[in-house]
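Peer 1: Got a predicted structure here, sequence first:
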Amino acid sequence: MKRAPEEHVTDSQSLIENRPPSVATLFLERVAATPEGEAYRYPVPPASGQGPDDWKSLTWAEAAQRVYATAAGLIELGVGPEERVALASSTRVEWILADLGVLCSGAATTTVYPSTNADETAYILADSGSRIMIAEDAAQLAKARECRADLPDLAHVIVIDETAAVPAEGDPEGWVLSLAELEKRGAAYLEKNPSCVKERVAALRADQLATLIYTSGTTGRPKGVRLPHDCWSYMARAIQATGLVNEEDVQYLWLPLAHVFGKVLTAGQIAQGHVIAVDGRVDKIIENLPVVRPTYMAAVPRIFEKVYNGVAAKAREGGGAKYKIFQWAAGVAREYAKVSQDNFRRTGNASVPFGLAAKHQVADKLVYAKLREAFGGRLRAAVSGSAALAPEIGYFFAGAGIHILEGYGLTESSAASFVNPGEAYRTGTVGKPLPGTEVRIAEDGEILLRGPGIMQGYHGLPEKTAEVLESDGWFHTGDIGELSADGYLRITDRKKDLIKTSGGKYIAPAEVEGQFKAVCPFVSNVLVHGANRNFCTALIALDEPTILTWAKEHGLAGKDYAAVVATEQVRELIDGYVERVNEGLQRWQQIRKFRILPRDLDIEHGEVTPSLKVKRPVVERTFKDLLDDMYAGTRES
């Protein structure tokens, strides 16, 4: 049953104004309220290594037993309030339990991506002053060992993978422990001091440091973003207040938990009390969805782009007739979504004309129903964030019955500042501000935010903090956007990413890139370049499985990716899509030249972040020769 708007506003205000000081407090309240309710699901691979995973569950009471044991174990090791405990692991249930253990001990979590190299890991551990490191496996332990001489304050490394928690020659006595050992020590400590964890939680202040998340800088060292307990408590209650999730939901969580987007989802889940199925293996997403059958999940645009390209490629493999049906159905989906959203915006009713509804019904049986089944058949909504989703891809999924609610936020704003409101969502926008968050647009178009989710500042960097955080609490996001009359925000680009050509024209590269992704089913990543140049160019990376399938059908079987993309056939194929995009662009926005990259952009080369966002300066440096070649012989003014 839907609540009246007035009632919803009152509930929202009450939830937020009466929030507890910390998510640790919320966790204790959740355990007391629904101890036998299911909290987490996680996969256990078969011992043989063959066959499907076995999914197991933890109730809130079972989760609490492990969380309290971890917290008590850290207390027994001498960890004090606000002291940092680094957490270097992929997304798995132990990450969540360990993080909660850190928070319940009164300490603060320093998140470290498992893909971070040893040098940068050492910097983060030293800069944060982390006393303990919780490492996932032998690889993360090796990084700590490599830099141990530079980290005199690092007292212990706790290893999640018990088989890897083996002391090596040169390790100080007791320096390496397994997570199981820490929990065992914590359980024994709890027997002697049964109230120690609850006392630590009760002593937590809203302004006390809870998390240090290091932003993946494109130049120089990353900055540690200081997020106090109140940020997470506010986010938990604000997510709850949106009404987008309920206690019956099953959420599939694969996002990196070292990233603020993944971390905020765990806070919202504790407040609402629904189930999270946790598995960070990206290569298992397609396999997991029909098993988990989520009702709600969050992802980054790259995942939806890959699904869209995969569906298009599969249809193409089925022959010309099947591909034509897919293309027709995709067009119907987009038209259906645009008309229904427009009608809902104007009248509050998402109805469409009879003829369009009839076409949509046929397309649903032929295409959309199968697509929904691939997502598990129960997906009510998916939240997309971290980067812009191409509107044409968003409309396709919306028309197919997979409702993608775009949202917006930054590490500095605890991830979730805007989200599209349920039925009233508008593709191409990031929705409305969360209850309690203020927004204004500066004269130059920059988005400014203020509210309880905004960071305290950058760790140990008061000058950098002053550059973005005003004394009255307004945070400068660095993003350019537009607000509609009824409060929907559209992001146009990063302020620093706006291109000004040598002719004085401004271009939002993300807008052009999004349009290209919507028409080209072979693209993986694209970067539009043109700052201080007299025309725009593009670096294009193709999706390897999709282009290799195409290659087999066009006489290029047996060639590897680099050889295939170097052929004139592929250049002509992509040139056709570039021309299609250019038809809808202003002359100064058009892509005049392009180069296909010999490999995709990746985390290992530092070209994309762990949340799959492209680092423009890194890509432009790496492929400078290709960019220069496209402008060779032209006059640059």
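Peer 2: Now that the structure is in, tell me what you want to look at. Residues are numbered from 1 along each chain as shown.
Peer 1: Could you use CA atoms for every contact and neighbour count after this?
Peer 2: Noted.
Peer 1: now the helices for the stretch 151-300 of the chain?
Peer 2: For the stretch 151-300 of the chain, the helices defined by DSSP state H, counting those that start in this stretch occupy 179-192, 196-202, 229-242, 260-272, 285-292.
Peer 1: and if you look at the stretch 501-637 of the chain?
Peer 2: Taking DSSP H, counting those that start in this stretch as the criterion, the stretch 501-637 of the chain contains helices spanning 509-519, 544-553, 561-565, 568-583, 616-622, 624-631.
Peer 1: So which bits of the fifth one are buried?
Peer 2: By 16 or more other CA atoms under 10 Å, the buried positions in helix 616-622 come out as 616, 618-620.
Peer 1: Please apply the same query to the fourth one.
Peer 2: Judged by neighbour count using 16+ other CA under 10 Å, the buried positions of helix 568-583 are 570, 574, 577-578, 581-582.
Peer 1: Now tabulate the helices of the stretch 151-300 of the chain in CSV and tack on mean neighbour count and distance to residue 155.
Peer 2: As requested, the helices of the stretch 151-300 of the chain are arranged in CSV below (neighbours: other CA atoms under 10 Å; distance: least, CA to CA, whole Å):
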stretch, mean neighbour count, distance to residue 155
helix 179-192, 18, 14
helix 196-202, 18, 21
helix 229-242, 26, 25
helix 260-272, 22, 26
helix 285-292, 17, 37
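Peer 1: one more structure, for comparison:
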Amino acid sequence: MYSTCRETVRIVETEELYTSEANGAVRIRDSYGADFMPVTIPVAWKQIVEKYPDNPALRFKLGEEWETITYKGISVCIHPSSSPEACLHIINSSRANIVIVEDDVQLQKILKVKDQVPTLKFIIQYASNPTDPLVLNWSELLDMSVKIRDDILEKRINDLSVNQCCSIIFTSGTTGSPKAVMRSHDNILFNAKQLMTYLQLEVGNESVLSHSHMSDVISQSSLIDNLKAAKPTCLLMSPGKVEKVNEYIETNVLRNGHRFKHELVNRARKAALSHYEDIFERRFESEFIYKIYKIMVYNWIKRSVGLDKCKYFMSGGAPLLKSVQQNLMSLDLHVVEAYGLTECGGQALSAGNDIRVDCHGKALPFTRIKIDKPNENGEGEICLNGRHIFMGYLNDPEKTREIFDKDGWFHTGDIGTLDSQSYIKITGRIKEVIIIDNGDSIFPASIELKIRARIPVISHAVLVGESKKFLTLLITLKSEIDAATGMPMDELKPAAKEWCQSVGYPCDTVSKILREKPTLIYNAIKQGIDEVNSQAFFSDEKIQKFTILPKDFSLATGEMTRSMKLMRGVVNKKYEDEINKMYL
């Protein structure tokens, strides 16, 4: 125990590097030179409030404030798209006493399963006036809080330990059931300190918006409205939402207008790409021309999507199409790919003088990355160490032991490389590897990304071939999503329609393509696959056949997680008949 800024901070003495107990504690890991004293989130919150009493902290679009963690509780997030069964799993796994919901839609999910939750004491609802005796509205909760003496609250805050669990976050569950990740106060605040240091964020002058955790079902217009309202200086999005920003700019901002406007934008694109190429090569030859176009073109485009104040635009959670990244860069919107996991938060990204577009950047300050058992190409499992690494999986000692080695390194299950300048590149997942019948291992992610980049009409490409003689491909086409239900529709997106037009077959729907099987469409897709095949290092990596599926993948139809990651096991089982036909 020690004191900082009039506050007492507790540390539980332990040599354990991991735990699976909710009330367990872990040793504070090596800081690797960081000068950052451990502190709990309530204490850190109080210090910031005292220093910046008039600055807004956390906001969302309805204007209501989120409360901080104060009552010696552990917070657990439930995604709004979760089913009642998923809510039940999360609540029971974390043994929650209180569930907070925003509206009646979320309330009904909890009421449906409440009798199966023995630990549940109250449900709190922000909006409306609930009638169930188990449910309190927000004002009733505030009335209860008045009855709690300040000294009792202070004691609870002071009893918190920095190296015990502060928050439980469930993984997306791409390769199995979602795991309950326990992160301590020190994990979370140290990670925040890393990001502030690396991005050189100015205290009191930043607006941070994270869309990465929200479903990609959000409509394009709602996404842009959020950006315009928040005007973020720091933005993190999933690749799917980055694609929506790109589509909005191309279809709503740049498509219409005089020929002079199009010519000006085209010249500005070339200037921006030259500018960034100079940055990558440490040259500054195009600075003057770039600044002119910044005033005439780039600033106007950024204002149209609420990104005129954005200094850091990051994408994470899945690979970002290089064509999308390149197109946005040509408009002076430089999107960098970040690497992180539920188990550690942010781990690596590019910023400042470390900008690179062919990788996921360098490790954040005061952390470590290593490649375990690299092959001849330098590929191996990515392992991480540092104070940001999580405590363990709640109530799952076996899985917790599996992912930590004897020296405390966290084995991520991700495959990647680390070059001589310490830039990391993610190339796949161990559990997603495809082993064909001759025993060779194929990592599908990089091949699938090349397919999507080469054939713009494709929304998802799933490589298949486990225990087979050759590889095949399941394809979905870019189609509209029903904003109300999240279900994929038959109508193609504008970009997909344009692609069909460009290959000589005007078409508006997926069903028409499947019904008429136009040679022009199928040959164009085959040509793109052949070009990707020509880049394969080994013949086993070449795709022999493909099938177009009738519907795109989505959260609503079960092929995607709530963070929009592909669930390969679900896809392989759901489309087993289509797969088998390709091997007849």
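Peer 2: Structure received. Worth saying up front: this structure is predicted, and the values here are computed from it rather than measured.
Peer 1: Take the buried residues of helix 616-622 of structure 1 and lay them out in a markdown table including distance to residue 185 of structure 1.
Peer 2: Formatted as a markdown table, the buried residues of helix 616-622 of structure 1 follow (distance: CA to CA, whole Å):
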| residue | distance to residue 185 of structure 1 |
| --- | --- |
| 616 | 47 |
| 618 | 45 |
| 619 | 47 |
| 620 | 51 |
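Peer 1: Residue 59 of structure 1 is nearest to which of the helices of the stretch 501-637 of structure 1?
Peer 2: helix 544-553 (39.6 Å; CA to CA).
Peer 1: now for the closest one, which elements pack on it?
Peer 2: Applying 3 or more CA pairs under 8 Å, 6 or more residues apart in numbering; DSSP states H and E, we find helix 544-553 of structure 1 packed against helix 301-317, helix 561-565.
Peer 1: average gap between the first one and structure 2?
Peer 2: What that stands for is helix 301-317 of structure 1. Superposing on structure 2 places helix 301-317 of structure 1 at an average distance of 4.6 Å from its equivalents, by mean CA distance after the TM-score superposition for structure 1.
Peer 1: From the chain's centroid, how far away is that helix?
Peer 2: When C-alpha coordinates are averaged (CA atoms, centre = their mean, to the nearest Å), helix 301-317 of structure 1 and its chain have centres 19 Å apart.
Peer 1: Could you look up the next helix or strand downstream of it?
Peer 2: Downstream of helix 301-317 of structure 1, the first helix or strand assigned by DSSP states H and E is helix 320-347.
Peer 1: can you pull the buried residues of that following helix?
Peer 2: Applying a neighbour-count criterion of 16+ other CA under 10 Å, one finds 322-323, 325-326, 329-342, 344 buried in helix 320-347 of structure 1.
Peer 1: That one packs against which elements?
Peer 2: In this structure, helix 320-347 of structure 1 makes packing contacts with helix 301-317, helix 354-363, helix 391-399, judged by 3+ CA pairs under 8 Å, 6+ apart.
Peer 1: a markdown table for the ones you listed, including mean neighbour count?
Peer 2: Formatted as a markdown table, those follow (neighbours: other CA atoms under 10 Å):
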| stretch | mean neighbour count |
| --- | --- |
| helix 301-317 | 19 |
| helix 354-363 | 14 |
| helix 391-399 | 24 |
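Peer 1: any chance of those helices in a markdown table, with distance to residue 130 of structure 1 too?
Peer 2: Listed next are those as a markdown table, based on distance: least, CA to CA, whole Å:
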| stretch | distance to residue 130 of structure 1 |
| --- | --- |
| helix 301-317 | 33 |
| helix 354-363 | 55 |
| helix 391-399 | 41 |
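Peer 1: of all the helices of the stretch 501-637 of structure 1, which lies closest to residue 127 of structure 1?
Peer 2: Minimum separation from residue 127 of structure 1 across the helices of the stretch 501-637 of structure 1 (CA to CA) falls at helix 616-622, 23.6 Å.
Peer 1: so that closest one corresponds to what in structure 2?
Peer 2: The aligned range for helix 616-622 of structure 1 in structure 2 is 568-574, by TM-score structural alignment.
Peer 1: With structure 1 overlaid, report how far that stretch is off on average.
Peer 2: Stretch 568-574 of structure 2 sits 1.5 Å off on average (mean CA distance after the TM-score superposition for structure 1).
Peer 1: Great, nothing more from me.
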